[in-house]
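>>> with the sequence up front, the predicted model follows.
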Amino acid sequence: MSGLHRLAAIAAAAMLVLAPLSVRADDLPSWNDGAAKQGIVDFVSAVTTAGGTDYVAPDERVAVFDNDGTLWSEQPMYVQLAFALDRVKALAPEHPEWKDTEPFKSVLAGDAAGVAATGEKGLVEILAVTHAGMTSDEFTKIATDWISTAKHPKTGKLYTEMVYQPMLELISYLKANDFKVFIVSGGGIEFMRPWTERVYGIGPENVVGSSIKSKYEVQDGKPAIVRLPDVDFVDDGAGKPIGIYTHIGRRPIAAFGNSDGDFQMLEWTTSRTGRSFGLIVHHDDGDREYAYDRQSHFGRLDKGLDEGPKHGWTIVSMKNDWKQIYPE
């Protein structure tokens, strides 16, 4: 090889080293080329390039994802709420008094407005009878059995098929770049843990969520964790940074959400010293999924839509930024 050709080869190799600065076709194939996709790749390249001013050591590369509305569908209601309502119906034969007692009367009648009218008190009562009064192993089995067969009322797909393909790719992309990926959700931690590894590739130890109180006791000579009908921690809004601090112990450098319930998580993440990344999924595709934001009962996005850009957060349009919504 001549000296000139050798220099050309070295230059070509140098360009390959710098290649992460541009989007490679196989990194995020379900994302359309544009500012959102490029922003993700630029951020990952910046924090993983050794010697760069924004380099972050692998131990500190923590990324957190909300679940409902960020990783899977949350319309027409949260999946865990659908689970709770189904549990009320399954338990109803053991509780004949429910047909005359709210909120169970409205649940059994399929009266969503009636359930909503019972407010937080009604929701707590529903969760108490459907999520407590059993061991953790019993609840895990119930949740696992339900999620394996429960289907979305509009599409007829399993709920676990209503996950977002672009976000699955994003999780894989981050993990391939030595990020530690966590779910930080307002949903119940024990409701999610049985299936997140199978669906998202995120193990149960990397799931942070809301929880009810529990106690340790020996039942018939066998140790057990018993679930109690009292709320222990709500991992939503300002609770999300607390949940991260308590369970993870590191401030994330990247946070992904879709609603105002994720605002404080993104705010805390992107206020760190050094390079950070915040992203909000905006549900604006009424043809392929759902279109909702400011007035929605589930996944309301109002403050984040207005203030997110001021914080430098990326607002992802499902309609324009995603080639496909669900896995094929």
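Noted; the coordinates are in hand.

>>> contacts, neighbours, all on C-alpha from now
Will do.

>>> mind telling me what element the residue nearest to Tyr173 when sequence neighbours are not counted is part of?
Counting by C-alpha to C-alpha, 6 or more residues apart in numbering, Asp27 is the residue found nearest to Tyr173 once chain neighbours are left out, at 6.5 Å. Assessed by DSSP states H and E, Asp27 sits outside every helix and strand.

>>> got another one to weigh against that:
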Amino acid sequence: MKFKAINIIMLSIFLCSFIACKQNTTEAITEAEVTTVVEQADPLPSWNDGKTKKAIIEYVTDVTTKESANFILIADRIATFDNDGTLWSEQPIYFQFFFALDRIKTMAPEHPEWKSKQPFKAVLENNMEELMKQGEKGLLQIVMATHAGTTTDEFENLVTDWIATAQHPTKKKLFTEMVFQPMLELLQYLRDNDFKTFIVSGGGIEFMRPWAEEVYGIPKNQVIGSSVKTEYDYNNGSPIIKRLPAIDLVDDKEGKPVGINRYIGRKPVFAAGNSDGDLQMLRWTDANKHKTFKLYVHHTDANREWAYDRKSHIGTFDKALDEATEKGWTIASMKDDWKVVYP
């Protein structure tokens, strides 16, 4: 990522200057001095100094120090992150749904019946109020129409092409530019300390896989999300995997621990979310025998992003806010804890 490259370059320049200075004074630089310089580099430069940043650094230091009673073996250093609202923005609707709406409009010429059939009619007329009246059933129809009936390779190409140019309607930024800089730093800080970072999201697993590695540094096989059923077809010697119009896993709420168990096989020791939909994942993490860290991102910045919690139609943070407060889990205020929001 850009911030990481800049940090490395600046650190290299500093080290070179330090070494040159030592050479000019005929003093030999010691390994301890180099280590001191490296350790002084701020691993979370976009986080304001305060209890949240301090808690994160103290936790990571504690569980990665061999002499500590809380030392965690590398194999058990599993960190799971929700995506929508935790790693990037999610208002006014989940970004994957913008993709689905664009797909409906692109596919419309092949489906003339959609002009008079809900919920497709509402999409084609840009009537969001009517679309919301269609409820969960209508939204599911849109998802099935736009996310099934293709092969996995075809769907990956559709997502890749869309994410490269699609912009948020009000922020006028690419969706991939609406990732949270402090969270990018946190992901890298954990990886630098031998944590394995995973996305565990209610979003579609095959929607996130095409771009997650480039944007977050998280490889495809460490992305867990909701999924449709698939089937293998030999296809006359050219094997394909078909995406079927049926739900396989809803990776939200109770589905998150199920997905973690299915795809990772270890309980996380670090978990981050932003809504009630992440509560079960943080509870599952809290049940680990190792020392754990539970982090919630609280959207409190109406100027730089959005401010919402208990009554939001997206990313509702109500029951989880109460439980996190009661149990003393870490709640990061976007307004107070972050120097910047987007890269």
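Perfect, thanks for sending it. Quantities reported herein were computed from a predicted structural model and do not represent experimental measurements.

>>> roughly how far does the residue nearest to Tyr173 of the first structure sit from Ile183 of the first structure?
21 Å (C-alpha to C-alpha, to the nearest Å).

>>> which residues touch the aligned residue in the first structure for Gly315 of the second structure?
Alignment note: Gly315 of the second structure maps to Gly299 in the first structure; criterion TM-score structural alignment. Gly299 of the first structure makes contact with 68-69, 74, 258-261, 293 under the criterion C-alpha atoms under 8 Å, 6 or more residues apart in numbering.

>>> show me what the residue nearest to Tyr173 of the first structure aligns to in the second structure.
In the second structure, the residue paired with Asp27 of the first structure according to TM-score structural alignment is Pro43.

>>> which other helices and strands does whichever strand or helix holds Ala5 of the second structure contact?
Using DSSP H and E, Ala5 of the second structure sits within helix 2-24. Helices and strands touching helix 2-24 of the second structure, by 3 or more C-alpha pairs under 8 Å, 6 or more residues apart in numbering; DSSP states H and E, are helix 31-40.

>>> okay, buried residues for the helix it packs on please.
Of the residues in helix 31-40 of the second structure, none count as buried by neighbour count, 16 or more other C-alpha atoms under 10 Å.

>>> which other residues reach stretch 72-88 of the second structure?
With C-alpha under 8 Å, 6+ apart as the test, stretch 72-88 of the second structure has contacts from 63-64, 90, 94, 178-180, 183-184, 194-203, 266-275, 278, 290, 296-297, 315.

>>> centre-most residue in the first structure?
The centroid of the first structure falls nearest to Asn67 when counting by C-alpha atoms, centre = their mean (1.7 Å).

>>> measure the equivalent of it over in the second structure to Thr176 of the second structure for me?
Under the alignment (TM-score structural alignment), Asn67 of the first structure pairs with Asn83 of the second structure. Taking C-alpha to C-alpha as the measure, Asn83 of the second structure falls 12 Å from Thr176 of the second structure.

>>> before we move on, what about Leu184 of the second structure?
Counting by C-alpha to C-alpha - Leu184 of the second structure and Thr176 of the second structure are separated by 12 Å.

>>> can you tell me what Asp42 of the first structure aligns to in the second structure?
Residue mapping for Asp42 of the first structure onto the second structure gives Glu58, with TM-score structural alignment as the criterion.

>>> state the helix or strand in which that match lies.
Assigned by DSSP H and E, Glu58 of the second structure belongs to helix 51-64.

>>> superposed on the first structure, what's the mean shift for that helix?
On superposition with the first structure, the mean distance recorded for helix 51-64 of the second structure (mean C-alpha distance after the TM-score superposition for the first structure) is 0.4 Å.

>>> contacting residues around that helix?
44, 47, 68, 70-73, 190, 193, 291, 293, 330-332, 337.

>>> residues in the first structure matched by stretch 174-185 of the second structure, start to end?
Using TM-score structural alignment, stretch 174-185 of the second structure pairs with 158-169 in the first structure.

>>> which residues sit against that stretch?
Residues from elsewhere that reach stretch 158-169 of the first structure (C-alpha under 8 Å, 6+ apart): 27-31, 70-73, 79, 147-152, 199-200, 322, 324-327.

>>> and Lys226 of the second structure, what's its match in the first structure?
Let me fix one detail, which is that residue 226 of the second structure is Ser and not Lys. When the first structure is aligned by TM-score structural alignment, Ser226 of the second structure is paired with Ser210.

>>> helix/strand/coil for that match?
strand (DSSP: H, G, I helix; E, B strand; the rest coil).

>>> what's the distance between the match of Asp27 of the first structure and Pro268 of the second structure?
22 Å.

>>> ok, those two, which is more surrounded?
Neighbour totals were compared for Pro43 of the second structure and Pro268, and Pro268 leads with 30 against 19 (other C-alpha atoms under 10 Å).

>>> counterpart of the more buried one over in the first structure?
Counting by TM-score structural alignment, Pro268 of the second structure corresponds to Pro252 in the first structure.

>>> can you get me a residue count around Ala11 of the first structure?
By other C-alpha under 10 Å, the residues close to Ala11 of the first structure number 12.

>>> so which strand or helix has it?
Using DSSP H and E, Ala11 of the first structure sits in helix 3-17.

>>> mind listing the strands for the first structure?
With DSSP state E as the criterion, the first structure has strands at 62-65, 180-188, 207-219, 222-233, 254-257, 277-282, 314-317.

>>> TSV for those, including distance to Ala109 of the first structure and mean neighbour count?
Shown next, in TSV, are the strands of the first structure (distance: least, C-alpha to C-alpha, whole Å; neighbours: other C-alpha atoms under 10 Å):
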stretch	distance to Ala109 of the first structure	mean neighbour count
strand 62-65	35	24
strand 180-188	25	24
strand 207-219	27	17
strand 222-233	24	16
strand 254-257	34	27
strand 277-282	33	24
strand 314-317	37	18
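
>>> which one of those strands lies nearest to Gly110 of the first structure?
Proximity to Gly110 of the first structure (C-alpha to C-alpha) singles out strand 180-188 among these, at 22.4 Å.

>>> what packs against the closest one?
Counting contacts by 3+ C-alpha pairs under 8 Å, 6+ apart, strand 180-188 of the first structure is packed against strand 62-65, helix 165-176, strand 207-219, helix 239-247.

>>> rerun that using 7 Å as the cut-off
Using 3 or more C-alpha pairs under 7 Å, 6 or more residues apart in numbering; DSSP states H and E, the elements in contact with strand 180-188 of the first structure are strand 62-65, strand 207-219.

>>> for those strands, which one sits closest to Asp306 of the first structure?
strand 62-65 (20.5 Å).

>>> mean shift between the closest one and the second structure?
Mean deviation of strand 62-65 of the first structure relative to the second structure after superposition (mean C-alpha distance after the TM-score superposition for the first structure): 0.3 Å.
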